[in-house]
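S.K.: Everything below, folded, please.
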Amino acid sequence: MKKKVILYRTLPEAELARLRDAFDVIEFADLKNANQVDFLTELSTADGLIGAGLPLGAQQLDSATQLKAISTISVGTDAFDLDYLSARSIPVMHTPTVLTETTADTIFTLILCTARRAIELDRFVRQGEWTKSVGVEQFGSNVHGKTLGILGMGRIGSAVARRGHHGFGMNIQYYNTSAKPQAEQEFGAKKVSFEELIETSDFICSVLPYTEQTDKLFNKEAFAKMKSSAFFINGGRGKTVDEAALIEALKHNVIKGAGLDVYEKEPLPSSSELIGLDNVVLFPHIGSATHETRYAMAQCAVDNLINALNGDLSQNCANLRQLNQ
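M.R.: Coordinates of the predicted model:
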């Protein structure tokens, strides 16, 4: 008899077919309040769970007594209580490698768009305001040769550093819990404190995960320490930023600009003051959103679940260390 798996996110047809070949699949591609009870009922007898975008904690999973593995179609595991799942010996599989380069592309796009005011000046042209040669009112800022400060020198941070160093001759400095000798050797990256990074960088680029320690790490005090010419870029997690403080910093030119792909609340509410500010570029959380990468993520997530339910946790297990303790 095939193991029972709950799918709560749409998959490409080929990957759905692979999943069905391996398991008895129950689909909830569009979870709403109306089918939450059915979802939890099916989950109570499931061996595996695969999907993304749904917070699942003890309240939802306590009754899933047969659950043996979870596979999330994402690199982030914010939706899960890893300590709780580890205590139950349930591995959480994720997709940390396949989206690295695409997300780094997105982050560097934010850097370029904010520095050269690309979105603002696109509107300038479309609205018929370009009636003569541009003046200082439309000037942007250089990217090449500037100092790029990266918070979180993991896979994505390193990929951003590579683009900055080799592509734009940027000086790289980073803040990370541990030293990254490879980044230091390849990009001339310098490990610095949080305070030194935000005080001396021209571009402050965060790819930090959300934890208790990073909750609203970028607050009023942090923005006040940045250069008035600095740009803040967030491609990590929205809740690492005190959004109200960022809005005030942008409104009063405490910093020059910002580029955001993540927010405290997503989708970004239409009432957010960020929307009315010209000196911020807003992306709708598109870090990995290309056809190729999203397909690769789905493929990786299916592989991860198959491997995990066969007892192989050697790749992409987010809580492997906790499980081995």
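S.K.: Only C-alpha atoms from now on, for both contacts and neighbour counts.
M.R.: Noted.
S.K.: who's in contact with the residue most central in space within the chain?
M.R.: When the chain is reduced to its mean C-alpha position, the nearest residue by Cα atoms, centre = their mean turns out to be Gly236, at 4.2 Å. Contact partners of Gly236, counting by Cα atoms under 8 Å, 6 or more residues apart in numbering, are Ser206, Val207, Leu208, Pro209, Tyr210, Val262.
S.K.: Can you list the buried residues in the longest helix along the chain?
M.R.: Of all the segments of type helix in the chain, defined by DSSP state H, the longest one is helix 291-309. Neighbour counts over helix 291-309 (16 or more other Cα atoms under 10 Å) mark 293-309 as buried.
S.K.: and this one, so I can compare the two:
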Amino acid sequence: MAPKVLVTRILPPQTQAHLLEQDFDLFQWQQDCCIPRDVLLEKIKGVDALFCLLTEKIDNELLDAAGPQLRVIATMSVGYDHIDVNAVKSRNIALGYTPDVLTDATADLTVLLALGASRRIKESIRAAENGQWGKWAPTWLCGSQFTNKTLGIVGLGRIGEAVGERLKAFNVGRIIYSGRTEKPSAQAKLNAEFVSFGTLLQESDVIVVCCALTKDTENLFNYEAFSKMKKSVVFINSARGGIVHQDDLVRALDENLIGAVGLDVTTPEPLPPTHKLYTFPNCVILPHVGSATYETRENMAGMTLQNILAGLDNRSLPYSI
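M.R.: Predicted coordinates:
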């Protein structure tokens, strides 16, 4: 009997074709949107494998609905804060993700946000489009550059290191970082200095958030944190929206405590177009496109399918959590 597999979204072309070649009893959500929770809970019943995204909450309710036949869950994501890992593993379900695949794409996007926010790209585009572009003026739409500035990286993992390597090319004067532990190898590559979180907040001209969302980092950037930053700081978050207390960010922008902000992640996602964050001219918001290159998304989907195939074959997952 063919294994029953649930896939919660249409995949990039190469992996989609490979998926359809498999001898699966396949249900795949066909619409270009998140599978509704009630549909997911209904279709998960009796499946052998679940191919999911970070948009699906994998919790006890879903696992109970699936039943004992579920053998493998593979998420097409590097982060897995949407999964109750303990609940999955307590049921002896193999669990996979896609590590080390989106570093370059996300680092590129993070640098894009940093440059865009610091050089007032949102205001500049609007000025050109809305007819505000007049004769050249010495101080009109002047932003800041990174030369000799202090870059602070929160979370010097693979993505944080890649961001640091890229921004070094813009002649930053100093790189500092904070996190749970020191990272000697990355520190040596970047000539970076490990500092306390408080020191990073106070001394950085550019702050880039690259850490994972955990109980320790949830709402790490709150009003108190924003109050300690330089008022000219460029603040960038391309990690997870929950690391920032969003109402406190709004308050900090209202009180001009921050020079510029660039966000690729928010809470919730999608962020409603009526949200106040959009009203600030110095706040650039992107719709969580950090890994959105054809190359990266195809790699992520391919790795996830490899995990599904391995789990169904009772082999160790090549990319397991």
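S.K.: For the two chains, what TM-score is obtained?
M.R.: Once the chains are laid over each other, their TM-score by TM-score structural alignment, normalised by the length of the second structure reads 0.92; 316 aligned residues with a Cα RMSD of 1.8 Å.
S.K.: for the contacts of Gly236 of the first structure, which one is nearest Thr100 of the first structure?
M.R.: Nearest to Thr100 of the first structure, judged by Cα to Cα, of the contacts of Gly236 of the first structure is Val207 at 11.3 Å.
S.K.: In the second structure, what residue corresponds to the closest one?
M.R.: When the second structure is aligned by TM-score structural alignment, the residue opposite Val207 of the first structure is Cys210.
S.K.: Now do the helices in the stretch 201-325 of the first structure.
M.R.: In the stretch 201-325 of the first structure, the helices defined using DSSP state H, counting those that start in this stretch lie at 220-225, 243-251, 291-309, 320-324.
S.K.: ok, back up a step: can you name the residues that contact the match of Val207 of the first structure?
M.R.: By Cα under 8 Å, 6+ apart, Cys210 of the second structure lies in contact with Ile153, Val154, Gly155, Leu156, Gly157, Ile159, Gly160, Asn237, Ser238, Ala239.
S.K.: Of these, which is the nearest to His18 of the second structure?
M.R.: Using Cα to Cα, the contacts of Cys210 of the second structure come closest to His18 of the second structure at Ile159, 29.1 Å.
S.K.: The counterpart of that closest one in the first structure: which element?
M.R.: By TM-score structural alignment, Ile159 of the second structure lines up with Ile156 in the first structure. Under the criterion of DSSP states H and E, Ile156 of the first structure resides in helix 155-162.
S.K.: After superposing, tell me the mean distance of that helix to the second structure.
M.R.: With mean Cα distance after the TM-score superposition for the first structure, helix 155-162 of the first structure departs from the second structure by a mean of 0.8 Å once superposed.
S.K.: That helix packs against which elements?
M.R.: helix 100-115, strand 147-151, helix 181-187 (3 or more Cα pairs under 8 Å, 6 or more residues apart in numbering; DSSP states H and E).
S.K.: just the ones you listed: most buried one?
M.R.: Ranked by mean neighbour count under mean count of other Cα atoms under 10 Å, these are led by strand 147-151, which reaches a mean of 27.
S.K.: these two touch, right, the match of Ile159 of the second structure and Thr102?
M.R.: No - contact between Ile156 of the first structure and Thr102 fails when scored by Cα atoms under 8 Å: they sit 9.0 Å apart.
S.K.: Next one: the equivalent of Phe280 of the second structure over in the first structure from Leu246 of the first structure, what distance?
M.R.: Aligning on TM-score structural alignment places Phe280 of the second structure opposite Leu277 in the first structure. Leu277 of the first structure sits 11 Å away from Leu246 of the first structure, taking Cα to Cα, to the nearest Å as the criterion.
S.K.: So for the two, which sits in the more crowded spot?
M.R.: Neighbour count, other Cα atoms under 10 Å: between Leu277 of the first structure and Leu246, Leu246 has more, with 23 against 15.
S.K.: wait, Ile207 of the second structure sits on Lys230?
M.R.: No - counting by Cα under 8 Å, Lys230 is not a contact partner of Ile207 of the second structure; they are 10.3 Å apart.
S.K.: More neighbours: which of these two?
M.R.: Remark: of Ile207 of the second structure and Lys230, Ile207 carries more neighbours, 24 against 17, as counted by other Cα under 10 Å.
S.K.: List the residues that contact the more buried one.
M.R.: Ile207 of the second structure neighbours (Cα under 8 Å, 6+ apart): Leu151, Gly152, Ile153, Val154, Leu201, Val233, Val234, Phe235, Ile236.
S.K.: closest to Leu56 of the first structure out of the helices and strands packed on helix 155-162 of the first structure?
M.R.: Closest to Leu56 of the first structure of those is helix 100-115 (Cα to Cα; 24.9 Å).
S.K.: Can you check which part of the second structure that closest one sits on?
M.R.: Going by TM-score structural alignment: helix 100-115 of the first structure matches residues 103-118.
S.K.: okay if I get the helices and strands packed on helix 155-162 of the first structure as TSV plus distance to Ile6 of the first structure?
M.R.: Listed next are those as TSV, based on distance: least, Cα to Cα, whole Å:
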stretch	distance to Ile6 of the first structure
helix 100-115	27
strand 147-151	36
helix 181-187	40
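S.K.: With respect to Asp62 of the first structure, which of these lies nearest?
M.R.: Of all those, it is helix 100-115 that lies closest to Asp62 of the first structure, at 33.3 Å by Cα to Cα.
S.K.: Who are the packing partners of that closest one?
M.R.: Using 3+ Cα pairs under 8 Å, 6+ apart, the elements in contact with helix 100-115 of the first structure are helix 155-162, strand 231-234, strand 257-260, strand 280-282.
S.K.: quick one: which of those is nearest Pro267 of the first structure?
M.R.: strand 280-282 (11.3 Å).
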